[in-house]
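Trainee: predicted structure and sequence below. I'll ask about it afterward.
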Amino acid sequence: MTPEASRATRINDFVVKFANVNGSGSASANRLFARSILRMGVPVASRNIFPSNIQGLPTWYEVRVSEAGHIGRRGGVDLMVAMNPQTWDQDVAEIDEGGYLFYDSTRPMPRSKFRQDVEVLGLPLTAIANERYGDPRQRQLFKNIIYVGALTELLGIDTAAVEKLIAEQFKGKDKLIAPNVEALRLGRDRARAEIGQIGLRIRRADAVGDRIFLEGNNAAGLGAVYGGATVCAWYPITPSTSLAEAFDKHCRRYRVDPVTGKNRFAVVQAEDELASIGMVIGASWNGARAFTATAGPGISLMQEFIGLAYFAEIPAVIFDVQRGGPSTGMPTRTQQSDILNCAYASHGDTKHVLLLPEDPHECFEFGA
């Protein structure tokens, strides 16, 4: 970085972007990073920018830190965590002037790959992981936690808050807690010794209020619990699968009889989408509040049953988590591709109520 370039200095108001390889186990580490900032009383808004289709392709995760509570994308990046050589040039170009580039410096990079107006922060993450771990899978997974540990030092994040989150995340799998905490501290200590703190800082605040950290599918699943749903019949299909899984998780916390220990809910994985909507209609006919979660191809298969529910006046709720393209489409791309198909689903003169949430808050409200 040239001496005349201005180094970004901000407190509780900046953007961190992670450039990773899909299937590397980075998603949980990146969420851990975002949640740790929230635990320090500072609101964050995180999102997958362009999730990939298959293992090995690029994926990005952006975290906007905003004590003021802004949740929209600001534009620009103050700190890029570049972990994917395939997208290096694109990722480096996206950093704002005076920003920071954090990368794995195990393999030397030519000077032409860096920008003069960006401060470069290199740490040999792969070498650190290889020195400590023998198993190849462990090396990759713990490398992610090592870079989270390094970021805690660079940004001034309370390590104790992250360690508490790790303990919560692996509750019931206690043997995983100590190795993850060790990897976290390993990254923190190396960053402290070789880099130090930067101009971007996380300072404890009390600005989170009653916010919680969750994505749209999770919010919709929780909303269904609050709305009184007791039956979920579904067939796994990306990107809706996590909604049914979230409903099951929340029901196991809130819908188990404290006296008998019996479940007061039913989650049924059907053999296909046709069976799932049929089960929903049957459960609703019997008086239960029931729903299914699917995507565009599932909606196509459910047309006849949707018509049955409409003309028989049997209430049925369908969460359509849309994905791009016709037929099987592109499962991990999002697109508003099913609106007309859902509005007039089935054969004959049918018109269905559509609720289109704009954020996780509305996902919860509409789910309830």
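Mentor: The structure has been received and is ready for your questions.
Trainee: can we go C-alpha only for contacts and neighbour counts from here?
Mentor: OK.
Trainee: strands of the stretch 51-200 of the chain, residue ranges please.
Mentor: 58-66, 77-82, 95-104, 119-123, 200-201 (DSSP state E, counting those that start in this stretch).
Trainee: tally up the residues packed near the nearest residue to Y226 once chain neighbours are set aside, please.
Mentor: Nearest residue to Y226 in three dimensions, chain neighbours excluded: A368, at 5.6 Å (Cα to Cα, 6 or more residues apart in numbering). Residues contacting A368 under the criterion other Cα atoms under 10 Å number 17.
Trainee: ok, and here's another one to check against it:
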Amino acid sequence: IKAVREALETVFPGKTEVVDLNESAAMIGHEYASENFTKQDPYTTESADQVGNKILVDGNEAAALGAIWGGVSVVAWYPITPASSLAENLEKHIEKIRDKDSEGANRFVVVQAEDELAAVGMALGAGWAGARSMTSTSGPGISLMAENLGLGYFTEIPTVIYDVQRVGPSTGLPTRTQQSDMLQVAFHSHGDTRFPMLLPANPGEAFSMSCQAYDLAEKYQTPVVFMSDLDLGMNNWICDPLEEPSADFDRGKIASDEVIARLDKWGRYRDVDGDGIPYRTIPGVTLHPDAAHLTRGSGHDEDANYSESPEVYSRNLDRLARKISGMVVDLPEPILKPGQGDMGLIAFGTTDWAVEEALADMESTPDYLRVRSFPFHQQVGEFLENHESVMVIEQNQQGQMAQLLAMEYPQLAGRIVSKTYYGGLPLSANFVREALQSASEVEAR
């Protein structure tokens, strides 16, 4: 009963009346069982410590902690299963962790917006003003955010979006898991866009990638999408303690007064370094008389002037594409697990757990590459080149990761074999094992 009370106090902190009531109910049940049932089996329970210093945490809480360590200060969100607990955990922890300012006021803001459109709009506004900002949602919310995400891409405003994927389309199955937002997010909004995606597989990566997302968003001045799923986000996982980052924040190219004075000619969308990344101004930081806080979502030239010139518009889109492609050097690299044979295997996210379990039971295993980000690293293309056949296992009907790979490497598309599961439950090792065995039998023929 002592352990029951401790658990209740964890779930209902500060609610003594609720804890007492539930403890009394548990005691009544215990006493009734003791008086009316005779134990006939040999089994007993006792406390044990077989996990050492490992922790129990769900992916949403790990991602929330990563956001805090990543420096988030503006959180705008709207409730949706299975993402709500990410913002709720963030608000719970940031109040305890983040120091107040000299006047005793909070140095963060958490706002529950009226809908997802408003939430992402608030996050973009905060990003423009120089705050590290985020919003969290799932597939239906991502759909609603399409236009504003395109605005963020084209105006080059940093923010982080957490997509805890669930089964769709429409309302779908809100309490089941899937990896079915990949294509929607990769090229979200109308027009030509390409959004960087982070693909964590476990709470440790949920923490580290969440933390890293804010550096990426500010360095490359673009919305970054953290692609989780219900399996990772809402289920409890045993993992190593989360590793606190030691590096300072990378805020990217800020047009301070010193930078403005050094540049021959500053323009909000002018690429002066050849990497596609311009210098952005921040209200209150950039005070130089030759600079202005310019942002434009319509056609614009290097100085944020309105332009309908075909050459200017094409040049701007090409610069944006070059900037996003250049992010690869900072995105999480894929992880290779060498095997035997000519066939390769690609997976991502929580699919990794079923793959690892399946491979552990097989005598002969394929080379296995776990993709952890998009745009893809060079190693992904090399992996396709080095294998005659590459099976891509994922949790959606349309083989969305396989399609992304085929689009990125059209000359190698014929080598890609798509294997999908989309029932809503977490992928099983049996599914992976049978898929690999079936492919091996085809090769043998």
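Mentor: Yes, it's here. All values derive from a computational prediction rather than experimental measurement.
Trainee: returning to what we had before: how far away is the residue nearest to Y226 of the first structure from L355 of the first structure?
Mentor: 12 Å (Cα to Cα, to the nearest Å).
Trainee: try Q303 of the first structure
Mentor: Applying Cα to Cα, the value for Q303 of the first structure to L355 of the first structure is 18 Å.
Trainee: how about A27 of the first structure?
Mentor: 29 Å.
Trainee: and those two? Which one has more around it.
Mentor: More crowded of A27 of the first structure and L355, by other Cα under 10 Å: A27, with 19 against 11.
Trainee: what range in the second structure matches the strand or helix carrying that one?
Mentor: Using DSSP states H and E, A27 of the first structure maps to helix 26-39. Following TM-score structural alignment, helix 26-39 of the first structure has no partner segment in the second structure.
Trainee: and that helix, what does it pack against?
Mentor: If contacts are counted by 3 or more Cα pairs under 8 Å, 6 or more residues apart in numbering; DSSP states H and E, helix 26-39 of the first structure sits against strand 44-48, strand 58-66, helix 136-155, helix 159-169.
Trainee: list the contacts of that helix.
Mentor: Applying Cα atoms under 8 Å, 6 or more residues apart in numbering, the contact partners of helix 26-39 of the first structure are 18, 20, 43-44, 46, 61, 63, 65, 141, 144-145, 148, 157, 161-162, 165-166, 202, 208, 213.
Trainee: drop anything exposed from those residues.
Mentor: Neighbour counting by 16 or more other Cα atoms under 10 Å classes 18, 20, 43-44, 46, 61, 63, 65, 141, 144-145, 148, 157, 162, 165-166, 202, 208, 213 among those as buried.
Trainee: distance of the most centrally placed residue in the second structure from Y214 of the second structure?
Mentor: The residue lying closest to the centre of the second structure (Cα atoms, centre = their mean) is F226, at 1.7 Å. Between F226 of the second structure and Y214 of the second structure the computed distance is 10 Å (Cα to Cα).
Trainee: what do these two both touch?
Mentor: Residues touching both F226 of the second structure and Y214 (Cα under 8 Å, 6+ apart): V160.
Trainee: which position in the first structure pairs with E88 of the second structure?
Mentor: Aligned counterpart of E88 of the second structure in the first structure: E245 (TM-score structural alignment).
Trainee: near its match, how many other residues are there?
Mentor: 18.
Trainee: K262 of the first structure contacts R253, correct?
Mentor: No - counting by Cα atoms under 8 Å, K262 of the first structure does not reach R253; the two are 11.9 Å apart.
Trainee: that older thread, now do the contacts for the residue nearest to the centre of the second structure.
Mentor: By Cα under 8 Å, 6+ apart, the residues touching F226 of the second structure are 160-163, 197-199, 209-210, 213.
Trainee: is it part of a helix or strand, or is it coil?
Mentor: Of the three states, F226 of the second structure takes strand under DSSP: H, G, I helix; E, B strand; the rest coil.
Trainee: how close does it get to F195 of the second structure?
Mentor: To F195 of the second structure, F226 of the second structure is 10 Å away according to Cα to Cα.
Trainee: show me where the second structure has its strands.
Mentor: Here the second structure has its strands, by DSSP state E, at 55-58, 74-77, 109-112, 133-137, 159-165, 197-198, 223-229, 236-239, 335-337, 343-348, 367-371, 373-374, 389-394, 416-420.
Trainee: can the ones you listed go into TSV with extra columns for distance to M407 of the second structure?
Mentor: Formatted as TSV, those follow (distance: least, Cα to Cα, whole Å):
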stretch	distance to M407 of the second structure
strand 55-58	34
strand 74-77	33
strand 109-112	38
strand 133-137	27
strand 159-165	22
strand 197-198	16
strand 223-229	20
strand 236-239	34
strand 335-337	21
strand 343-348	16
strand 367-371	16
strand 373-374	13
strand 389-394	14
strand 416-420	11
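Trainee: nearest to E408 of the second structure, of the ones you listed?
Mentor: strand 373-374 (10.4 Å; Cα to Cα).
Trainee: what range in the first structure does that closest one sit on?
Mentor: Across the first structure, nothing matches strand 373-374 of the second structure (TM-score structural alignment).
Trainee: and the aligned residue in the first structure for A105 of the second structure, what does it touch?
Mentor: Using TM-score structural alignment, the partner of A105 of the second structure in the first structure is K262. Applying Cα under 8 Å, 6+ apart to K262 of the first structure gives the contacts V256.
Trainee: how close does K262 of the first structure get to I166 of the first structure?
Mentor: In terms of Cα to Cα, K262 of the first structure sits 30 Å off from I166 of the first structure.
Trainee: swap in R185 of the first structure?
Mentor: Distance, R185 of the first structure to I166 of the first structure, by Cα to Cα: 12 Å.
Trainee: which ones are touching E153 of the first structure?
Mentor: Listed by Cα under 8 Å, 6+ apart, the contact set of E153 of the first structure reads 188-189, 191-192, 196-197.
Trainee: how about a cut-off of 10 Å?
Mentor: Listed by Cα atoms under 10 Å, 6 or more residues apart in numbering, the contact set of E153 of the first structure reads 147, 159, 185, 187-193, 195-198, 201.
Trainee: re the thing from before, and for A368 and L355 of the first structure, which residues touch both?
Mentor: Contacts common to A368 of the first structure and L355, judged by Cα under 10 Å, 6+ apart, are E362.
Trainee: output the longest helix belonging to the second structure.
Mentor: If you go by DSSP state H, the second structure has its longest helix at helix 16-36.
Trainee: so which bits of it are buried?
Mentor: Neighbour counts using 16+ other Cα under 10 Å place 19, 23 of helix 16-36 of the second structure among the buried residues.
Trainee: right, I'll leave it there.
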